[in-house]
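Asker: Structure for the following, please:
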Amino acid sequence: MVKFFRHIRQRLLTENKINKYLLYAIGEIILVVIGILIALWINNLNTIKQQKEVEKIYLLSLKGEFEQNYDLLNGTIKNNEQLINHLESLSMLFDKNVYDTITETSVNKYLFNAISPTVEFNPSMGVLTEIISSGNLKNIENFELRQYLASFGNSIEKLKQHQTDGAKFYDKAVEHYLKDGNLKKTIRIMGREVKGNSKFESINNKNLFNSVEFENHIFLYTRISKTKSALHYLPLKNDIEKIIQIIESELKN
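Answerer: Next up is the predicted model:
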C-alpha cells in the first residue's frame, strides 16, 4: 500500500502535475490524520471499557461490604435499644417507692442485664479504605455516591469518639459496682455456676441504689446510649441504605 501511494506521487511529479500532486498530498495527510483519530478513538473506547470493568469490581466489593455493615448496624441498634431499656429499669430503683418494694433478687437481675459489655458499632471498612487511600475513588463515576463514600469515614470517626465517651461512663458505673457491690452474688442469683463461698455474701446489692454517684453514672450512661442512636446509628443506617441503593442502580446500567 505504501509503495502504491509512493508510485502515484512519483508519477505526478514526473508528469509535472504540481496542482494534482498538492491535492493528493493534502488528501494523504487527511487520511493519516483520520487514521490517527480512529486509533485514538479505539484506544479511548478500550480505556473506558477497562475503567468500567474496574468500577464494576469496586462497586460489587463495596456492595458486599456495606450490606454486611448494614446487618451489623441493625443488630447494634437492636442491642442498644435493649441496653437502654435495661438502664432505664435500673434507674427506676433509685425511686424510693420502687426501692422499698423490690426484692434483692430482682435488683441483681436488673444489674446483670444493664452492667454488660458496651454496645458498639465497628464496621468493616477494608474495601472503602483501600479505594480512598489508593486514590481510586475517582474511578467511581456517580458523583453522589463518591460524596457518600468520602464522608462515611468521617461519620465513623465521630461515632467512635462518642462510643469512647460512653465507655467511660460504663467503666465508672462498673467500677462503683465492683467497689461497693458483690458481683459474685449477682452471678449466682442469675443461676450461673459460681464455685466457692464468699465472706462478703452478706453484702446487699440494693445498697448500691443509695449512692447518688452510682445514679449519676447510670444516668449519663443512659443518656449517651440514647444520643448514640439518634445522632449516629440512625443517620448511618440511612446513609448505608442510600449507598447500597445507588450502587445497585449503577450496576444495572
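Asker: C-alpha only now, for contacts and for neighbours.
Answerer: OK.
Asker: Roughly how far does Asn253 sit from Leu145?
Answerer: Separation of Asn253 from Leu145 (CA to CA, to the nearest Å) stands at 15 Å.
Asker: the more surrounded of these two?
Answerer: Higher neighbour count among Asn253 and Leu145: Leu145, with 18 against 5, using other CA atoms under 10 Å.
Asker: And this one, please, so the two structures can be compared:
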Amino acid sequence: MINFFRKIRQNLLSEGKTGKPALSAGRYLKYAIGEIILVVIGILIALQINNWNEEQKKEIKKQDYYVQLLDDLNSDIISTEYTIEEFSRHQKEYSDYLSLYDHEGLTPATAYEQISRLSLISTPPIFNTNTIESLQSSGDIGLIPSLIRNKLMNLRSIQNLTIQRFDATDNGQRGITQKLSSLLGATTLPKRLDNQPKMKEFLHIDENLRELILVYEGIHRWKNVSQLETIDRLETMQKEIDTIIDLISKEIKE
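Answerer: The predicted structure is shown next:
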C-alpha cells in the first residue's frame, strides 16, 4: 500500500520536473491525499511498533516474576515439608507419652520424667512472600493471568491465616509456660541438681510434681492442638503450591 502511494507521488513529481503542465486541481488533490495517507500509515506503524515494544517489555517483566515466584514457591515447599516433619515427630512423642496412661501403675515421678522430656518449642511457619508482595505493591499483579493471580491470592490468605492461628495458640502456650518457669526455673535445672544434693533439698522441686505435671500437660495440650491445625493447613497449602507451580511452568517461555 505504501509503495503504491509512493509510486503515485513519484509520478506526479516526475511530471512536474519534465515540464509537463502544472498539476491540475484533481491531480494535486490526489497527491495531497496520498501524502496524508502515507503520514497516517507511518504513524500507525510507529504506534504498532511502540505497542509491540511495550508488550515485549511487559512479557519480559512477567517472565522474570514467574522465575521469582517459582523460587519462592519451591522454597515454601521445602520449609512446609520441614515443619510438617517436625510437628509430626512432636505429635508422635506426645502420643507415646499419652500411651503411658493406658497401663496401670504409672507413678508421678515417671509421668513427670517422660513429659518433661518433650520439646516445648514449635518452630513457627515462615513463608516466602517477597515476590507476591512486590507484585501487589507495584501494581504489576495485573501482568499475571487471572487464574494464577487468584490462586496466588488464595495461597496468601491461607499463609496469613496459618501464621495468625499459630501465633494465637502460641500465645496461649506461652502464658502457661511462664507458670512453669515460676515452679521450675529453667527446664535444665533438675538435671543440674543431680550432682547438687544440698541445692536439690533446698529447692524441693520433687515436692512440686503435681503442679509441674499439670503445667506441662497444659503446655503440651496447647502445643498439640496448634501443631495439628498447622499441619492440616500446610498440607492444604502444599497442594495449592503444586497447582500454581504447574500453571506457572506452562507459562514460562524457554
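Asker: which ones are touching the residue nearest to Leu93 of structure 1 when sequence neighbours are not counted?
Answerer: Leaving out its chain neighbours, the residue that sits closest to Leu93 of structure 1 by CA to CA, 6 or more residues apart in numbering is Tyr99, at 5.1 Å. By CA atoms under 8 Å, 6 or more residues apart in numbering, the contact set of Tyr99 of structure 1 is Met92, Leu93, Lys206.
Asker: thought the second one was touching Ser211?
Answerer: No - counting by CA atoms under 8 Å, Leu93 of structure 1 does not reach Ser211; the two are 11.3 Å apart.
Asker: in what helix or strand does the aligned partner of Arg146 of structure 1 in structure 2 lie?
Answerer: Using TM-score structural alignment, the equivalent of Arg146 of structure 1 in structure 2 is Arg149. Using DSSP states H and E, Arg149 of structure 2 sits within helix 146-184.
Asker: in the superposition, what's the average offset of that helix relative to structure 1?
Answerer: In the superposition with structure 1, the average deviation recorded for helix 146-184 of structure 2 is 2.3 Å (mean CA distance after the TM-score superposition for structure 1).
Asker: swap in stretch 47-59 of structure 2?
Answerer: Relative to structure 1, stretch 47-59 of structure 2 is 1.2 Å off (mean CA distance after the TM-score superposition for structure 1).
Asker: How about the secondary structure of Lys20 of structure 2?
Answerer: Under the three-state scheme (DSSP: H, G, I helix; E, B strand; the rest coil), Lys20 of structure 2 adopts coil.
Asker: can you pull the contacts of Cys134 of structure 2?
Answerer: Quick fix: residue 134 of structure 2 is Ser, not Cys. Contacts of Ser134 of structure 2 (CA under 8 Å, 6+ apart): Asp140.
Asker: in structure 2, which helix has the most residues?
Answerer: The helix that spans the most residues within structure 2, counting by DSSP state H, is helix 25-98.
Asker: For the residue nearest to Ile41 of structure 2 when sequence neighbours are not counted, grab the count of nearby residues.
Answerer: Counting by CA to CA, 6+ apart, Ile41 of structure 2 lies nearest to Ile2, which is 7.8 Å off, once chain neighbours are set aside. Using other CA under 10 Å, Ile2 of structure 2 has 12 neighbouring residues.
Asker: didn't Ile2 of structure 2 look like it was pressed against Val39?
Answerer: No - when contacts are counted by CA under 8 Å, Ile2 of structure 2 is not listed as touching Val39 (9.8 Å).
Asker: Please report how far the most centrally placed residue in structure 2 lies from Ser119 of structure 2.
Answerer: The centroid of structure 2 falls nearest to Thr129 when counting by CA atoms, centre = their mean (4.1 Å). Distance of Thr129 of structure 2 to Ser119 of structure 2, computed by CA to CA: 29 Å.
Asker: Return the distance of the match of Arg146 of structure 1 relative to Glu59 of structure 2.
Answerer: Taking CA to CA, one finds Arg149 of structure 2 at 16 Å from Glu59 of structure 2.
Asker: rewinding a little: now the helix holding Arg149 of structure 2: buried residues?
Answerer: For helix 146-184 of structure 2, burial by neighbour count (16 or more other CA atoms under 10 Å) applies to 148-149, 151-152, 155-156, 158-159, 162-163, 166, 169-170, 172-174, 176-177, 179-180, 183-184.
Asker: Kindly report the same for stretch 93-104 of structure 2.
Answerer: Those would be Glu93, Tyr94, Tyr97, for stretch 93-104 of structure 2 by 16+ other CA under 10 Å.
Asker: I'd like a version of those residues in a markdown table, one that adds distance to Ile77 of structure 2 as further columns.
Answerer: Formatted as a markdown table, the buried residues of stretch 93-104 of structure 2 follow (distance: CA to CA, whole Å):
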| residue | distance to Ile77 of structure 2 |
| --- | --- |
| Glu93 | 24 |
| Tyr94 | 26 |
| Tyr97 | 30 |
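Asker: List the contacts of Val107 of structure 1.
Answerer: Leu90, Leu93, Asn205, Lys206.
Asker: now do 7 Å
Answerer: Contacts here follow CA atoms under 7 Å, 6 or more residues apart in numbering; on that basis Val107 of structure 1 touches Lys206.
Asker: Please identify the helix or strand for Phe121 of structure 1.
Answerer: Counting by DSSP H and E, Phe121 of structure 1 is found in no helix or strand.
Asker: Aligned counterpart of it in structure 2, please.
Answerer: So, by TM-score structural alignment, Phe121 of structure 1 is matched to Pro125.
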